[in-house]
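**Student:** have a look; sequence and predicted model below, questions after that.
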Amino acid sequence: MKPIKVGMLGLGTVGTGVVRIVEGHQEDLVRQIGTAVEISRILVNDVTKNRSISIPQERLTEKVEDILHDPDIDVIVEVMGGLEPTKGYVMEALAQGKHIVTANKDLLALYGTEIMAQAHEYKRDVMYEASVAGGIPIIRTLTEGFSSDRILKIMGIVNGTTNYILSAMSREGAAYADVLKEAQGLGYAEADPTSDVEGLDAARKMTILSRLGFHVNVELSDVSVKGISSVTREDIAYGKTLGYEVKLLGIAERTGDGVSVSVEPTMVRLNHPLASVSGVFNAVYVFGESVGETMFYGPGAGELPTATSIVADLVTVAKNLRLDVNGSQLPLRYQEKKLRSPEQIVSKYFLLLRVADRAGVLARITQIFADYKVSLESVFQHPNASTSHAEIIVITHNATKAGMQQVLEEFGKLDVVHEIRSVYRVEG
């Protein structure tokens, strides 16, 4: 059988890893597929640039048409990232009869439905395992491993940069700004870290996971997003004292009322498996109606972990080619989207308040909780001898998001509440 010919769009860190694995694992690939996999053309910005791997210059091109319109190329691996012109290239590739393997979470989060519809029309495969959690095979797990179950909840640490920052703040007692600078120096955070630290990257990944897990057409705009830039070392220290770690979690839930998806810093109970995920590692916790609790853990980024997922998708496409079943995957049949309202979203909460240090303040605060039917699991008060305020830490029992919003509005009206310092969801 003739080799499977691959065209690549991009040759950055991940693209380089794909080349290394494909060329270094040919014997294994032939055994799995029954034929060789050949990367025949690669789109780059500059064919003369020095690179960390040796690639014959005739395999490089600066013209995307050399790949999209080459009738011998079977599969296109898209690792250039971004939305435009990438989306146009992918749609044109499908129209030209190419199968697609991509790691582009932005593209899938915003245009996944449109791309999958075109793939179905042209009977082509679109694989995107590497778009979420790097080397963790979570996409395949949701679509195949849980095909006989009903997923009720997905919680993910799906951004390595923020997990590194929060882990270092917890371990070293350091301030956010100092650890961010350290992460940038190590290459874990970009010069402009906004997408990571403000939760936007995680939100895109949770959009993809929610669609697959719940069969509902969740849009990026449906995700409630809060980043970690306001997390302090005091928050983390108080959390640890009470038995919690702070993690940036993507949380997707499905109930009879509908679905909700959020990304937010969360107090995670130390005995929950997500609490022990540290550094740049990722983990996705999935709760199924039948199977119960499962968790998937591993590297969330990097040249070879991400490239491994891409090559696994390449193997799937190649096997489909041999069996002549490409494009046989059904398009996602979305159920009606019902988003849960703040009155329907329920969780525990951690609050840190700075209040006047005088008699009767705690009673006024607890009365407001009672007025809005928010019951309390624990309350701690810490006087501060150097100031006129005290710090009150509250952990609630399950309360609605709407109820907590009302409580916080009432606190804002109290002259004895100097500052609502922190509010976190509690899990585990």
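**Tutor:** Received it, and whenever you're ready, just let me know what you need. From a predicted model like this one, the values you see are computed outputs, not experimental measurements.
**Student:** hey, let's count contacts and neighbours off CA atoms from now on
**Tutor:** Noted.
**Student:** surely Arg354 and His389 touch.
**Tutor:** Yes: applying Cα atoms under 8 Å as the test, Arg354 and His389 come out as touching, 6.2 Å apart.
**Student:** now do the shared contacts for these two.
**Tutor:** Residues touching both Arg354 and His389 by Cα atoms under 8 Å, 6 or more residues apart in numbering: His418.
**Student:** what's the first helix or strand after the helix ranked longest in the chain?
**Tutor:** When the chain is parsed with DSSP state H, its longest helix is helix 303-323. Following helix 303-323 in sequence order, the next helix or strand is strand 346-356 (DSSP states H and E).
**Student:** what is the longest helix of the chain packed up against?
**Tutor:** Under the contact definition 3 or more Cα pairs under 8 Å, 6 or more residues apart in numbering; DSSP states H and E, helix 303-323 sits against helix 13-24, helix 26-33, strand 75-78, strand 99-102.
**Student:** buried set for that helix?
**Tutor:** 303-321 (16 or more other Cα atoms under 10 Å).
**Student:** now swap in stretch 178-185 and tell me
**Tutor:** Val179, Leu180, Lys181, Ala183.
**Student:** now Phe411: closest residue in space, sequence neighbours ignored.
**Tutor:** Spatial nearest neighbour of Phe411, excluding adjacent residues (Cα to Cα, 6 or more residues apart in numbering): Val417 at 6.4 Å.
**Student:** as a markdown table, the buried residues of stretch 178-185 with distance to Val30 and secondary structure would be great.
**Tutor:** As requested, these are exported to a markdown table (distance: Cα to Cα, whole Å; DSSP: H, G, I helix; E, B strand; the rest coil):
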| residue | distance to Val30 | secondary structure |
| --- | --- | --- |
| Val179 | 45 | helix |
| Leu180 | 44 | helix |
| Lys181 | 45 | helix |
| Ala183 | 40 | helix |
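**Student:** how close does Arg171 sit to Leu108?
**Tutor:** 35 Å (Cα to Cα, to the nearest Å).
**Student:** here comes the other one, which I'd like you to weigh against the first:
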Amino acid sequence: SVGGGIPILRVLHDSLAHEEIESVNGILNGTTNYILTEMKREGADFAAVLSQAQEKGYAERSPEADIEGMDACRKTAILASLISGKRVRASEIPTTGITAITGVDLQYADALHMELKLLGSIRHQRGEIEAIVAPFFIPQEHILAAVHGVYNAVLVHSNHLLDTFYYGQGAGKEATASAVVADMIFASQHANSHIPVNLTEEEARMCSKEETYRRFFVRADASSAAAAAQLFGQDLTEVKVEEIRDEFAFLTGNMSESSFLDQYRALPGGRGYFRILS
């Protein structure tokens, strides 16, 4: 049930079979999207909203697979395998969940006119796959920024159609049951048929961190300002929020994932970072 009630696998396999898929960005877990939406709307902390989600049936009693990003990771691996035609293993996809996200992170996102969402992000270029599951800052004008609550959404970019967008409920018993029943009906209708799938046992070539470029948002101790300027150079842009004291926050320029991680580890007093969806 990748995408909950969204028939995204059928779309990629059938409707977009003639297209070369260049990227897929998706909100693939309704539980985490609900939690982040309610944390911002209510100003509540993570634990309180998780409990609320469990009471409403949007989160499991043992929610680790959702909140640690593992569910979204497995779904991202399926999507990456389908668009590349080669096997992408979930264990090869860097994954970060939402358990460490605080109200301060959401304040910074709001000040930057961005939304904070857990994304499965895939790029397919030059026969290589770049895939990651992590919380991203998403500009509010981006279509994925408007996806709230238990909804899932997938934005597909391909060579001829360019952007196509798929949206629907992604958590709760009805959305999950709908996806499962749809698969059961399809299987029964093709019980004596062979359905070809564009997928081999060959392992996909994954991009290295040196080949992956993006911008980052960073939080650090206030005393880290000089070190941050030295490490990240002129591309650093300070981010100030009036209500937040004793911190130094900034945006980086476009840089490789490996360079960023090296410089962030060298930064004294780092308090966390998020990737920016471009």
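**Tutor:** Perfect, thanks for sending it. Quick caveat: nothing in here was measured; it's all calculated off a predicted structure.
**Student:** now compute the TM-score of the two chains, please.
**Tutor:** TM-score of the superposed chains, computed with TM-score structural alignment, normalised by the length of the second structure, equals 0.91; 278 aligned residues with a Cα RMSD of 2.2 Å.
**Student:** for the helices and strands packed on helix 303-323 of the first structure, give me JSON lines that also has mean neighbour count and distance to Gly250 of the first structure.
**Tutor:** Formatted as JSON lines, these follow (neighbours: other Cα atoms under 10 Å; distance: least, Cα to Cα, whole Å):
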{"stretch": "helix 13-24", "mean neighbour count": "19", "distance to Gly250 of the first structure": "24"}
{"stretch": "helix 26-33", "mean neighbour count": "15", "distance to Gly250 of the first structure": "35"}
{"stretch": "strand 75-78", "mean neighbour count": "26", "distance to Gly250 of the first structure": "26"}
{"stretch": "strand 99-102", "mean neighbour count": "27", "distance to Gly250 of the first structure": "22"}
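**Student:** distance to Thr232 of the first structure added to those, as a markdown table?
**Tutor:** Below are those laid out as a markdown table (distance: least, Cα to Cα, whole Å):
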| stretch | distance to Thr232 of the first structure |
| --- | --- |
| helix 13-24 | 33 |
| helix 26-33 | 48 |
| strand 75-78 | 38 |
| strand 99-102 | 36 |
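**Student:** for Gly134 of the first structure, find the nearest of those.
**Tutor:** Nearest to Gly134 of the first structure, of all those, is helix 13-24, at 10.1 Å by Cα to Cα.
**Student:** now the closest one, how far from the centre of its chain.
**Tutor:** Put simply, helix 13-24 of the first structure sits 23 Å off its chain's centre (Cα atoms, centre = their mean, to the nearest Å).
**Student:** just checking, what packs against that helix?
**Tutor:** Secondary elements touching helix 13-24 of the first structure (3+ Cα pairs under 8 Å, 6+ apart): strand 37-43, helix 303-323.
**Student:** can you tell me what part of the second structure it aligns to?
**Tutor:** Counting by TM-score structural alignment, helix 13-24 of the first structure lines up with no residues of the second structure.
**Student:** which other residues reach that helix?
**Tutor:** By Cα under 8 Å, 6+ apart, helix 13-24 of the first structure touches 8, 29, 37-39, 53, 79, 302-304, 306-308, 310-311.
**Student:** what do you get for stretch 110-119 of the second structure?
**Tutor:** With contacts defined as Cα under 8 Å, 6+ apart, stretch 110-119 of the second structure is touched by 25-29, 32-33, 36, 69, 72, 97-98, 106, 109, 132-140, 145, 239, 241.
**Student:** give me the nearest residue to the spatially most central residue of the second structure, chain neighbours excluded.
**Tutor:** Nearest residue to the geometric centre of the second structure (Cα atoms, centre = their mean): Leu119, 0.9 Å. The shortest distance from Leu119 of the second structure to any non-neighbouring residue, by Cα to Cα, 6+ apart, is to Ile27 (5.1 Å).
**Student:** that neighbour against Val133, yeah?
**Tutor:** No: if you go by Cα under 8 Å, Ile27 of the second structure and Val133 don't touch, sitting 9.8 Å apart.
**Student:** between those two, which contacts overlap?
**Tutor:** Common contacts of Ile27 of the second structure and Val133 (Cα under 8 Å, 6+ apart): Leu118, Leu119, Gly120.
**Student:** quick check: Gly5 of the second structure touching Gly172?
**Tutor:** No: with contact defined as Cα under 8 Å, Gly5 of the second structure does not count as touching Gly172 (10.0 Å).
**Student:** the helices in the second structure, which residues?
**Tutor:** Ranges of helices in the second structure, per DSSP H, are 8-10, 30-42, 46-55, 64-67, 70-84, 103-111, 173-189, 225-232, 257-266.
**Student:** re the thing from before, tabulate the helices and strands packed on helix 13-24 of the first structure in TSV, adding columns for distance to Glu65 of the first structure.
**Tutor:** Shown next, in TSV, are these (distance: least, Cα to Cα, whole Å):
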stretch	distance to Glu65 of the first structure
strand 37-43	9
helix 303-323	21
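**Student:** which one of those lies closest to Ala283 of the first structure?
**Tutor:** Of all these, helix 303-323 sits nearest to Ala283 of the first structure, with 13.9 Å by Cα to Cα.
**Student:** quick one, the closest one and helix 26-33 angle?
**Tutor:** Orientation check (axes from the mean of the first three to the mean of the last three Cα atoms, to 10 degrees): helix 303-323 of the first structure against helix 26-33 gives 40 degrees.
**Student:** what does helix 303-323 of the first structure rub up against?
**Tutor:** Residues from elsewhere that reach helix 303-323 of the first structure (Cα under 8 Å, 6+ apart): 4, 13-18, 21-22, 29, 32-33, 75, 77, 99, 101-103, 125, 127-130, 134-137, 299-300, 326.
**Student:** ok, now stretch 257-266 of the second structure?
**Tutor:** So stretch 257-266 of the second structure is contacted by Lys209, Glu210, Glu211, Thr212, Tyr213, Arg214, Leu231, Phe232, Gly270 (Cα under 8 Å, 6+ apart).
**Student:** quick one: it aligns where in the first structure?
**Tutor:** Taking TM-score structural alignment, stretch 257-266 of the second structure hits residues 401-410 over in the first structure.
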